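J.: no FASTA, just this:
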């Protein structure tokens, strides 16, 4: 720049050198589809249903995994069962909901291998087959 003025990139360079305090928690921007997370304030873990390609929103669509001993309305394809840890859960896909990414806690399982069962439950919910 003329006259010895600092360019915008130099300003960014200086800003990048400032000391910052770590918050202790990684930003919740990398929520993975079919990953199971603890949800703050909920007794049940949740399964992320939203595509990984939708990242700019601060919410993500999830459905709860309810302990099979508590689930009284299983309907075949609509409510697939999964083992997470040592417990069996039922996907309550009819209870899907958006939650703020910041409400998601620790990732506790990955159900990517069960893509077909999850997809069938969503088809059953939205299309009836």
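T.: The structure has been received and is ready for your questions. Not measured: the values here are computed from a predicted model.
J.: From here on, just use CA atoms for contacts and neighbour counts.
T.: Noted.
J.: For whichever strand in the chain runs longest, enumerate the helices and strands it packs against.
T.: Longest among the strand segments of the chain by residue count, using DSSP state E, is strand 59-67. Here strand 59-67 touches strand 46-48, strand 87-91, strand 97-100, going by 3 or more Cα pairs under 8 Å, 6 or more residues apart in numbering; DSSP states H and E.
J.: Out of the ones you listed, which one sits most buried?
T.: strand 46-48 (a mean of 27; mean count of other Cα atoms under 10 Å).
J.: Any chance of JSON lines for the helices and strands packed on strand 59-67, columns distance to residue 38?
T.: Below are the helices and strands packed on strand 59-67 laid out as JSON lines (distance: least, Cα to Cα, whole Å):
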{"stretch": "strand 46-48", "distance to residue 38": "6"}
{"stretch": "strand 87-91", "distance to residue 38": "13"}
{"stretch": "strand 97-100", "distance to residue 38": "12"}
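J.: Take this one as well and set it beside the first:
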């Protein structure tokens, strides 16, 4: 799998919290809380995978969780349109290991339709799918 195209300084600026980094930089975990909701955002840079889980406070299990294979890049946007992260050309999946059953998500012939995922955290946590693309 290709490596994620991202900038760790942009993520630090965006999340404004130090990530918990797994040994050898395998994964970066960012956790924050807004208005009673807690976001756990993880990225696996060597697999080009992100995962977002949203919780109500400290309650378990998560209200929802999804993973995405980022075939494009992760971009921090901070301009007149707002302050958010865009993850371009994503294949959304229920878990990080979904590809074991579904096949290679980076194969654009097999998975020709993708989405851009937009994450905003100020003033509230907002996750949206803002652009769908077909590569056929």
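T.: Done, it's in. Quick caveat, the model's predicted, so the values are computed rather than measured.
J.: Could I get the TM-score for this pair?
T.: Scored against TM-score structural alignment, normalised by the length of the first structure, the superposed chains reach a TM-score of 0.29; 68 aligned residues with a Cα RMSD of 5.0 Å.
J.: Residue 117 of the first structure: which of the helices and strands packed on strand 59-67 of the first structure is closest?
T.: Residue 117 of the first structure lies closest to strand 87-91 among these, at 9.9 Å (Cα to Cα).
J.: nearest spatial neighbour of residue 84 of the first structure, skipping sequence neighbours?
T.: Closest residue to residue 84 of the first structure apart from its sequence neighbours, by Cα to Cα, 6 or more residues apart in numbering: residue 109 at 6.4 Å.
J.: quick one: contacts for the one you found?
T.: Contacts for residue 109 of the first structure (Cα atoms under 8 Å, 6 or more residues apart in numbering) come out as 35-37, 84-85.
J.: Check which residues of the strand or helix carrying it are buried.
T.: In the assignment (DSSP states H and E), residue 109 of the first structure maps to strand 104-110. Buried residues in strand 104-110 of the first structure, counted by 16 or more other Cα atoms under 10 Å: 104, 107, 109-110.
J.: Figure out which of the helices and strands packed on strand 59-67 of the first structure is closest to residue 116 of the first structure.
T.: That would be, of these and by Cα to Cα, strand 87-91, which comes in at 13.2 Å.
J.: so what does the closest one touch, helix or strand wise?
T.: strand 59-67, strand 81-84.
J.: about what we covered before: what's the next secondary structure element after the strand holding residue 109 of the first structure?
T.: Following strand 104-110 of the first structure in sequence order, the next helix or strand is helix 115-127 (DSSP H and E).
J.: So which bits of that following helix are buried?
T.: Buried residues in helix 115-127 of the first structure, counted by 16+ other Cα under 10 Å: 117-118, 120-122, 124.
J.: Tell me the one of those residues nearest residue 12 of the first structure?
T.: Among the buried residues of helix 115-127 of the first structure, residue 118 lies closest to residue 12 of the first structure (Cα to Cα), at 44.4 Å.
J.: Could you report the separation of that closest one from residue 9 of the first structure?
T.: Between residue 118 of the first structure and residue 9 of the first structure the computed distance is 46 Å (Cα to Cα, to the nearest Å).
J.: Kindly report the same for residue 59 of the first structure.
T.: Distance, residue 59 of the first structure to residue 9 of the first structure, by Cα to Cα: 32 Å.
J.: Among these two, which residue is more densely surrounded?
T.: Under the neighbour definition other Cα atoms under 10 Å, residue 59 of the first structure and residue 9 were set side by side, and residue 59 has more, 18 against 9.
J.: Please report how far the residue nearest to the more buried one when sequence neighbours are not counted lies from residue 91 of the first structure.
T.: Nearest residue to residue 59 of the first structure, sequence neighbours excluded (Cα to Cα, 6+ apart): residue 100, at 4.2 Å. Distance of residue 100 of the first structure to residue 91 of the first structure, computed by Cα to Cα: 20 Å.
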